[in-house]
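Engineer: Below are the sequence and a predicted model for it; my questions follow.
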Amino acid sequence: MVEVPDGIRDQCRQLGPGVVYALKVLCAHLAEDPLMGTLGWEPSEYVVHVDGETFEDCPALDVFYAYGPPALDEGMVQVRRVDVPASAPTRTTEPEHGGGSEGPLEAAVQARQTTDAWQRIASWLREHAPSTYAALKPGASERETGALEKALDVRVPASLRALWRLCAGSIDVYGAGLLPDHGWALMSLDTVVSSYQAHMESLRRQVEQFGEEEGMPLWRPSWVPFCSWSVTDLSYGRFVDGETGETGSWDETGERTVEDKSLTMLLEEMADRLEYPQMFPGAKPGLIDGTLVWGPPLTPEERAVWKPWKG
């Protein structure tokens, strides 16, 4: 059951018939999938962004709602607030740098799947690798991710925004590496900005010197970095393509590789590897003094104390 208070209905009627219709459609989706939104800051709070181009005569909307305990009874959904972001008017053209192919419902699904995968990862780390869990930074606010988008002049995909709302990087300690194979560390938002700007500057110099070249470029404006070899070593890293949702990597030689794998798929695979390590070939999760270390480790010293996790 989805409850819409009279005050919210009156507000939507004042905003126009397109908003009334958009809310009606959204409520129908919430009745089927109450977890489609991204997590808010209050207990049981979620938010869904409705793009301004999806419904006729409807501006962009942020719809905040509560679902289930402790705010409501089990199974209940209540719309709490409808905001019209001042910085998000109805668009008549696609944004210059990516994200245009992601509709509001698709974005909500991507955000929910990312949230689910990360919560599985965080739960495993909290129980089995507390040192690695302690290295994770708190999530970022919408204001902080919005400032990042403005600094980069790029629209961050919903999956990456959802990850940053839960964890906005790692601190520089042993064991901060997280993702399989190389132990990639999550970048802080400041590092994301500086890394992106450095790549764009390299791209600018490349174009000035050699002109536009076919094939894989040095960088694309839609590529948003999110993790690196370590917290301080940015010579290797991974990015999400805001236009396609695909992930990719770069290295110090200038090689760029794009994979047919989304951020959601990457995190879901990591969660599966942690929970069911025997099902996957390649790098295995293991522990050194409460720290997650993918292995077997390369150095004899680490191999001697590394304990593989068998599930």
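Structural biologist: Perfect, thanks for sending it. None of the values given here were measured: they were computed from a predicted structure.

Engineer: switch to C-alpha atoms for all contacts and neighbour counts from now on
Structural biologist: Fine.

Engineer: Give me the contact list for the one helix or strand Ser249 maps to.
Structural biologist: Assessed by DSSP states H and E, Ser249 sits inside strand 246-250. Strand 246-250 is contacted from outside by 235-241, 256-263, using Cα atoms under 8 Å, 6 or more residues apart in numbering.

Engineer: Please compare the first structure with the one that follows:
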Amino acid sequence: MTSHAGDSLGPPVADSWARIDAWLARHAPVSRGLLRPPATPTDVEAAERRLGLTFCPDLVASLLCHDGTERGAGAPVLSFCGPFAGLAELVRDAELLRSVNDHVYPQDGDADEEGEKEGAELAAFWRREWLLVTRGIGWEAQDGLFVTCREGEHYGRVGRFFNEDAPSFTEWASLRQVVAAFADALERRLPVRGQVPVAFEGRLLWDTETSVVPRPRSPLTLAGETPEPTAPPPAPIPAPPRPRQHGASIELMVVRRGAPAPPEPYQPGLVFAAGLGPDELLRRIGVRPETLRERSRRQARHAAAGAWAARLPLMRAGTAREWAFALDEAGEAQGRRPEVLRRVSAGTRAVALWKDGPEVRLVAYGDGTPAGDVEVFRSRPGGVGRRTIGAAARTVQYGVGDRWPDASAAYTRLVASLEGRFGIAFDPELASAQELLSGLVLPLLPDLPEPARRRPLVGRDFDLADLVARTEPEVLRAALTAQLRRLTGETGLGAHPEIPPALDRLARGEAVPLTDDDPLGVRLRTVFAEARAAEPPRGRRRGGDEPPLLVTQDEGLAWQQRARAGSALRHVAELPAPLAAPAVLNARLSADWRRELTSDLAAARSALGG
């Protein structure tokens, strides 16, 4: 039998398990108590006979230290790799996976002509010589680490199994290296699969620990230092080919061209406001004043695709009689957002119309609230759509044209109906041809998601419901505010001058002013926009490539974390403490947040005289 070279690398398995036992006994005794006693050599031999295998020496040595792990809160698992399996699980999982392989993948692993090649060893759903030595996060034979007991170059090597993906070898050459890595992680707080070990209330836990760039550059500032690109002139239409003359004869050429595909109609998202001017409408939507100027549709779209825009939306605005209108020209649509419509319609009326693929919507608002005049059109296969007005619905048929011809026809019909319904005389083609006042939008603060307003969420292996049940509301809010202060410190959000005063007000139990126009609201809107500008490209977008990134990936991560902290601040400022807690605790960067929360709760009780 050929042994893999990795079998001789690393300390003996028994030595590593002794280190693990000692650490758990000292820091996580509950978890230590869930490690089973050693298996006996007789039991190991019985399992080998049943499976028709000779277990590799490292596996035998591990089983003779602990025969797996008992299931329970705080069971000592190896991060996402899961708990170590005992003999009973090894046999049961091997028989199950062999059966699945034989019935579903009967041809896997039949050919051995490639011999020692790594690809040949892994060219199977499951091999009879593999054993699942850890059981994944679900404690089932669905994922985990396996060791191969197949004779050859890879004998004793450790791989990763997941029943929805192809198997692969890991960075660990042998099981002794896995156990040694477990011991090293515990003693030196080293990450395994992106998590670090944490001892809390006598239990071993694994959690993420993140660090960020302390002073990331601002994408919006860098974009502001970039000149706005000018759209190139339209490409000239190529001239038809000239006939060629040969002596007294002329060679005529006939060029056959198919009918050109009809262009996609110009049907932008629209928002109208009665009695406002274009400048006031854009101000209410959130356009940055320094970017305001007249632009053609072509210039607006060209400029929005460059670094100058920092991935901010761009809108153009004009007038239609006594109504102002704004067009979603580039970026994420703003005119349809309820947050925007409430603000635009304050003290007046607003109407929004947009097409989103197969769906067209028309909504009306009055003085910040929906006015009830809503029409929704959804296209159906074959050009059939459903038109809904209030509770009434009927099916209508439209013609052909672009990808969603029925939706395009519905959009055109609804635009034409605006004059009769609201007195809005609007011509999309005229708006497309005009130079209109325009600018980049700093999006308004988004509404908090509805689930956050209903019930607390559970995350990061923490029983939040139990904490809420046994903690006085005043104590919980004070401790949560302390956690928020820690969060803003570790993410860098607290470096912005608007944040510390808000935290001080929360600590005193006072309300925090938080609107789109006050300094704190503008700061949070800016942080959210910075995070959006720093996101890695998601591939091609409609109308061109994603704008280039102006900051590094690490700087982008720092802005994402600041944005999460900003969202957590909003949750604490606007929601009861039990509903706000998940947003704060799930955003913490330190893996020691549980211990710090315990300290913050004790300090809050002491300060409140509890």
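Structural biologist: Nice, thanks for sending it over. Because the structure is predicted, anything quoted here is derived from the model rather than measured.

Engineer: Any of the contacts of strand 246-250 of structure 1 buried? List them.
Structural biologist: Neighbour counting over the contacts of strand 246-250 of structure 1 (16 or more other Cα atoms under 10 Å) leaves Tyr236, Gly237, Arg238, Phe239, Val240, Asp241, Arg256, Ser262, Leu263 as the buried ones.

Engineer: Aligned counterpart of the last one in structure 2, please.
Structural biologist: Counting by TM-score structural alignment, Leu263 of structure 1 corresponds to Leu175 in structure 2.

Engineer: Quick check, that match in contact with Cys56.
Structural biologist: No: using Cα atoms under 8 Å, Leu175 of structure 2 is not in contact with Cys56, being 9.1 Å away.

Engineer: Mutual contacts of the two, please.
Structural biologist: With contacts taken as Cα under 8 Å, 6+ apart, the residues that reach both Leu175 of structure 2 and Cys56 are Gly156.

Engineer: Now compare the buried ones among the contacts of strand 246-250 of structure 1 and name the two farthest from each other.
Structural biologist: Spanning the widest gap among these are Tyr236 and Ser262, at 18.6 Å by Cα to Cα.

Engineer: how about the buried ones among the contacts of strand 246-250 of structure 1 in CSV, adding secondary structure and distance to Asp190 of structure 1?
Structural biologist: Shown next, in CSV, are these (DSSP: H, G, I helix; E, B strand; the rest coil; distance: Cα to Cα, whole Å):
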residue, secondary structure, distance to Asp190 of structure 1
Tyr236, coil, 17
Gly237, strand, 15
Arg238, strand, 16
Phe239, strand, 15
Val240, strand, 17
Asp241, strand, 19
Arg256, strand, 22
Ser262, strand, 23
Leu263, helix, 20
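
Engineer: in the stretch 151-300 of structure 1, which spans are helices?
Structural biologist: Taking DSSP state H, counting those that start in this stretch, the helices of the stretch 151-300 of structure 1 run over residues 158-166, 189-210, 263-275, 300-305.

Engineer: out of the ones you listed, nearest to Ser123 of structure 1?
Structural biologist: Closest of these to Ser123 of structure 1 is helix 263-275, at 9.8 Å (criterion: Cα to Cα).

Engineer: so stretch 421-438 of structure 2 corresponds to what in structure 1?
Structural biologist: Using TM-score structural alignment, stretch 421-438 of structure 2 corresponds to no residues of structure 1.

Engineer: now do the same end-to-end measure for that stretch.
Structural biologist: End-to-end distance for stretch 421-438 of structure 2, by Cα to Cα, to the nearest Å: 27 Å.

Engineer: With stretch 316-324 of structure 2 instead?
Structural biologist: From its first residue to its last, stretch 316-324 of structure 2 covers 11 Å (Cα to Cα).

Engineer: wait, isn't Leu148 of structure 1 in contact with Val193?
Structural biologist: Yes: counting by Cα under 8 Å, Leu148 of structure 1 touches Val193, with 6.8 Å between them.

Engineer: Cool, thanks, signing off.
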